[in-house]
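J.: Can you look at this prediction? I've put the sequence above it.
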Amino acid sequence: MKHRAQTVRKVLAAVVAVAAFVAVTATPASAADPVSLWSNTDTPGTIDVDDPDAVELGTRFRAGVDGTVTGVRFHKSAANTGPHTGSLWTEDGDRLAQVTFTGETASGWQTATFPTPVPITANRFYVVSYHTTTGHYSADNNGFAQARDNGPLHAPADTPEEPNGLFRYGSGGFPTSTFAATNYWVDVTFTPTTTTPEEPPVPGGFPNEANTGVPAGVTLTPFTEPCKFQTANQVIDGKIVDCPDGIQVYAGNVTFRNSIIKQAVETNAGGASITIADSEVRAGATSRAAVSGTDVTVLRSEITGGQHSVRCDDDCLVQDSYLHDQFNDPNSSFGYHNNGFLSNGGTGMVLRHNTLWCTPPDNEIGGGCSTNLSLFGDFGPITDVTVENNYFHATPGGYCGSFGYNPGKNFGDNPTGVVVRDNVFERGPSGRCGGVGPATSFLTTGAGNLWSGNTWSDGGPVDPA
C-alpha cells in the first residue's frame, strides 16, 4: 500500500503475512453455478491489519466466459465494523453497480448482492471493490505474486503494467494504487450465462498472453528520454514507454526490447525502421494501428489496442507474436473496420507462427472486424507475402483471412507471390472461423501464389474461397 508519514503505514509491510494461502488454482464449480475466486473456507494469513483509516480495496479480474456479476464478497476482521459498500467497475474506472452490505456477521466472509445482476463480457478485465470506513482490513503481502484462478474466473498476478491488489484511501472511489502485490481478500460472485466449458483462448504451442511480451523477471523502469526517436541504432530495453502524443520513429534500426509500450508506434520517415521484441504494445483507444509503417519487425510480442494490431506498408516481419483486442469506438461518426494484420498495398511481408485474432464484435453503426489478416490492394499491389504456421482464431468478422484478390480495388486484380501454407484455422461458434468462411480473395492463378497445408483446428483441409 502507499506509504504515509505515520507509523501505522509502516506496520503493513512488517506485519502482513506473506500470503499464507498460496494455492493459485482451486477446484471449479459446475459451469452454470455461481462461482467466486475463493471459497468460504479460504482465510487470510493476516486477518486484521492495524490500520484504522477509511479505504477502498479491490481485485482486478476477468471471466473466461460471458455471464453476470451478482455481488461482492470480502473477508472481514472483527474490528472492521464498517459500514461497508461494494462496487463493480470497468477497467477504466466506470462504476457499473454499487451495493451496501447488510446483515453482516462479526467476522469472516461477507456477501452483498446487487439489486440487478450486471452482465460482463468474456476476457475483459473488471475491478470488484469494497469500501470500509474503519480500516482493519484483511491483507496478505505477495498474495498476487501469482495469479488466482477458479473455474472461469481469473485474477492476474500483480505487475507494473497489469496491477492487482488495489486500494484508494479516503471516502471511496475507483482503486488504482498497489503495494507489495498485496491481496486484500475482495471477491466477486459470478454466474456464467452458458454451460459451455471455457476454452483456452489459444491452443498450446501457439503464441498467447503467457508466452509473449516481457519475459518474467525483467525489471521495468520508466523511459525518460525524448519521445521522438531520431537516433539510429537506439535501443530501449526494460522500459515502460509512455508518450502521450504517440511514438514516432524517424531513424533506422530503433529497437524496443523487453518493454511495455503504452501508445501506438509508427515509422515516420524514409529509412526509418523498428524492431519490437519481447515487448507489449498497448495502444489503447486510438484509430491508429498499434504498430505501423515500413521496415517493421515484431518478435515474441503481444499487441493490443488500436484500430488494427499491425498495419504494414512494405517490408514487415511479424513472428511468434499475439495480435488481439483491437479498439473499436462505438461512438464514432462512422463504423471502424478492425483487422489483426492489415496491408493496403505493399511487398515483402512475412507472418510466421503468430496467433491472429480480430476481436471487436459488430456494432450498430457498421463497425467491427473485417478479418484477422487483410491484404487489400487499395494504394498499391500486394506482392511477395508469406503467411505460414499461424493460428487464425475464430473471429466475429466475415472471414479469418483475406488474401489480396479484390478486383474492385485500384490494385486488387493481380496479387502475386502470396504464399499461404501450414496455417491452422479455428472453427469457432460459426463452424467456419469467420461468419461467412475461413478465407477469401486468394487468387490461385496468380504468379507465385501458393495455398498449401492449411487445416482446421479439428482436422481436415481448409480451401480458399
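T.: Structure's in. What do you need?

J.: contacts, neighbours, all on C-alpha from now
T.: OK.

J.: Can you work out which other helices and strands pack against the lengthiest strand in the chain?
T.: Longest strand of the chain, by residue count under DSSP state E: strand 108-120. In this structure, strand 108-120 makes packing contacts with strand 67-76, strand 95-100, judged by 3 or more C-alpha pairs under 8 Å, 6 or more residues apart in numbering; DSSP states H and E.

J.: ok, second structure coming up, stack it against the first:
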Amino acid sequence: MSRTPSAGMAVVIVLFTLVAGTGCGSNSPASDAAGALPRTTGAVSPSGNSSSSTGTPPSAAASSPTAPTTPATAEASSKSAAPTKPPTKAPSSSAPPAAGAKPPPGSWPDAGNTGVKPGIKLVPKKGEINVNTDGAVIENIDLVGDIRVEANNVTIRNVRVSGPQGGDINNWGILQWVGYHGLTVEDSEIVGSSTTEMRTGIMDPGGVVNVRRCNIHGISKHGIDTTQGVIEDNYIHDPFWFAAADGELDSIRISGSPDNGTSLLIQHNTLIDTNTVNGAISMFETDGGQPTRVTMEGNYMATWGFCIFAGGASAPTSYIVAKDNVFGAKFKDGYSYVTEWNRHGTGNVWSGNTWEDGRPAPLI
C-alpha cells in the first residue's frame, strides 16, 4: 500500500550475560533466528550484585502471540506491506538532524520531562544485555549496545541505550523476543548514532509492551514497533535518515493485529519529525492481520509526511480510534494529518482532533 499522496487525501538473584563489543552485530535478526541464546538465571543491574526484585508486572493484559513471527520476518513483512517513500531531499546521516518542530506550550512530553530521571547515576556498559528471568529489573545503566528480553514482565527503567559509533547496523535498542510478554520500559532514553544506524528504538514481536516517559530519537525506521500495550507520555523525535533503511520512518509502527484480548493505547505522546517524509503513527496489514483495537488519544504530532497512516481506506480495519489529537502544520506538499482512513470500518472513530491553533481537523 502506497503512502504517496493522491487525489482525495487532504525490559531476586541478579546475574547477567553481557556480550562485549561495540559493533552489536550480534543482534542481527538473521543470526538470532538461526539459534536460541544461552539461558541465564537472572537479570541485570549496574553492579551485578544480588538484590531484591523491585519489578511490578504491568497492569495491561498480557498474552503470548498466537502466531509469532521473528523480527526478521516482521521487518520483511513490513517492507512488503509498506512501499518505501524516501524524502525528496535526504538529510545527511553524518551529522545530527536539524532541530525540528517543538511541542506547543503546555504539558506535552519533551526533553525536560522524559528520559532518565534527574539525579540518577548511570553505570557505563557496552555490548548486548540478555535478560532471561521473569520479573527482572534492569536499571541505572548507560549502555552502548542493545538489550534483548527473553522473559516475562521485565522492567527496564532509568537506562540510556545508545548506538555505537562506526559499527554494524543496530537493528534495535530494546527487543522483547517472540513468545514473551509484559515488558515495561520507562524513564529511559534510546538514541541512535549518526554513523551506526539504529533501526528501531523498541521492537516488540512478542506480547504486550508498555512504554512510558521515554525519550527516543536518532532512529532510522521505527521509534516503537508493536501492536499491543500502552505507549504514553513519550517524546519520539528527530530521526536520522539512512538510505539503507528505505526511508520507512515512523515514530510508532503498528504491523498487523494484536493478540486476542489485547489492544494498543497510544496516549499523550509528542511525535515529531519535520525533516523527512514519514508517519507519526502508521498502521499496516502484516501476515494477514489487519490493524484493530488501536486508540490514539491526546497526542501531539508534527510531521513532514502524514501524521496518521490508518491502514487503508477500504481495508477491513476496525476499532481504530483517533480522539483529541493535535496536529502541527508543517507538511510537505500533498501530505496532511491523516490518510487511508476507513470511514466505514466497524468501531472506527475520528473525534475532537484539531490543528495546533485549535481549528478542527476533520476527516477530509
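T.: Thanks, I have the structure now. What you are looking at is a predicted structure, and each value in this text was computed from that prediction instead of being measured.

J.: winner for burial among the helices and strands packed on strand 108-120 of structure 1?
T.: strand 67-76 (a mean of 23; mean count of other C-alpha atoms under 10 Å).

J.: start and end residues in structure 2 for that one, please.
T.: Mapping strand 67-76 of structure 1 onto structure 2 (TM-score structural alignment) gives no aligned residues.

J.: now that strand against strand 108-120, angle please.
T.: Interaxial angle, strand 67-76 of structure 1 versus strand 108-120 (axes from the mean of the first three to the mean of the last three C-alpha atoms, to 10 degrees): 160 degrees.

J.: what angle separates strand 67-76 of structure 1 from strand 95-100?
T.: Going by the same axes, to 10 degrees, strand 67-76 of structure 1 makes 40 degrees with strand 95-100.

J.: Point out the other helices and strands that strand 67-76 of structure 1 packs with.
T.: Against strand 67-76 of structure 1 (3+ C-alpha pairs under 8 Å, 6+ apart) you get strand 84-90, strand 108-120, strand 126-132, strand 186-192.

J.: As CSV, these with mean neighbour count and distance to Val436 of structure 1 would be great.
T.: Putting those into CSV (neighbours: other C-alpha atoms under 10 Å; distance: least, C-alpha to C-alpha, whole Å) gives the following:
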stretch, mean neighbour count, distance to Val436 of structure 1
strand 84-90, 22, 32
strand 108-120, 18, 27
strand 126-132, 28, 32
strand 186-192, 25, 28
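
J.: Spatially central, which residue of structure 2 would that be?
T.: Closest to where the C-alpha atoms of structure 2 average out (C-alpha atoms, centre = their mean) is Ile224, at 0.4 Å.

J.: What does it correspond to in structure 1?
T.: So, by TM-score structural alignment, Ile224 of structure 2 is matched to Val310.

J.: For that match, which residues are in contact?
T.: 289-292, 323, 340-342 (C-alpha atoms under 8 Å, 6 or more residues apart in numbering).

J.: hmm, 7 Å instead?
T.: 289-292, 340-342 (C-alpha atoms under 7 Å, 6 or more residues apart in numbering).

J.: mapped onto structure 2, which of these hold?
T.: Retained in structure 2: 289-292, 340-342, out of these (criterion both residues aligned by TM-score structural alignment, their matches' C-alpha atoms under 7 Å).

J.: quick one: which of those is nearest Asn150 of structure 1?
T.: Gly340 (30.0 Å; C-alpha to C-alpha).

J.: which residue in structure 2 lines up with the closest one?
T.: Aligned partner of Gly340 of structure 1 by TM-score structural alignment: Ser251.

J.: Next, work out how far apart that match and Pro291 of structure 2 are.
T.: 17 Å (C-alpha to C-alpha, to the nearest Å).

J.: Show me what Gly271 of structure 1 aligns to in structure 2.
T.: Checking with TM-score structural alignment, Gly271 of structure 1 has Tyr180 as its match.

J.: related to what we said a few turns ago, the helix or strand containing the residue nearest to the centre of structure 2: what's the following helix or strand?
T.: Per DSSP states H and E, Ile224 of structure 2 falls inside strand 222-225. Counting by DSSP H and E, the element after strand 222-225 of structure 2 in chain order, helix or strand, is strand 229-232.

J.: Buried residues in the longest helix belonging to structure 2, which are they?
T.: Counting by DSSP state H, the longest helix found in structure 2 is helix 71-81. Buried positions in helix 71-81 of structure 2, judged by neighbour count with 16 or more other C-alpha atoms under 10 Å: 71-75, 77-78, 81.

J.: mean shift between the helix or strand following it and structure 1?
T.: Per DSSP H and E, helix 71-81 of structure 2 leads on to strand 123-131 as the next helix or strand towards the C-terminus. Compared with structure 1 after fitting, strand 123-131 of structure 2 deviates on average by 4.0 Å (mean C-alpha distance after the TM-score superposition for structure 1).

J.: Name the residues of strand 123-131 of structure 2 that come out as buried.
T.: 125-131.

J.: Next: stretch 203-216 of structure 1.
T.: 206-209, 211-214.

J.: Now do the contacts for the counterpart of Phe392 of structure 1 in structure 2.
T.: By TM-score structural alignment, Phe392 of structure 1 lines up with Met301 in structure 2. Residues near Met301 of structure 2 by C-alpha under 7 Å, 6+ apart: 270-272, 280, 307, 326-328.

J.: Met301 of structure 2 in helix, strand or coil?
T.: Assigned state for Met301 of structure 2: strand (three-state reduction, DSSP: H, G, I helix; E, B strand; the rest coil).

J.: on that earlier part again, and the residue nearest to the centre of structure 2, how far from Ser282 of structure 2?
T.: Distance from Ile224 of structure 2 to Ser282 of structure 2, by C-alpha to C-alpha: 11 Å.

J.: Asn140 of structure 2 too?
T.: 32 Å.

J.: which one of those two has more residues nearby?
T.: Set side by side, Asn140 of structure 2 and Ser282 show more neighbours around Ser282, with 26 against 22, by other C-alpha atoms under 10 Å.

J.: hang on, that one packs against Ser255?
T.: No. Applying C-alpha atoms under 7 Å, one finds Ser282 of structure 2 not in contact with Ser255, separated by 8.3 Å.

J.: coming back round to it: of all the helices and strands packed on strand 67-76 of structure 1, which one is nearest Pro415 of structure 1?
T.: Once these are compared by C-alpha to C-alpha, strand 108-120 is nearest, at 42.2 Å.

J.: Map Thr133 of structure 2 onto structure 1.
T.: Looks like Thr133 of structure 2 aligns to Thr231 there (TM-score structural alignment).

J.: so who does that match touch?
T.: Applying C-alpha under 7 Å, 6+ apart, the residues near Thr231 of structure 1 are Ala251.
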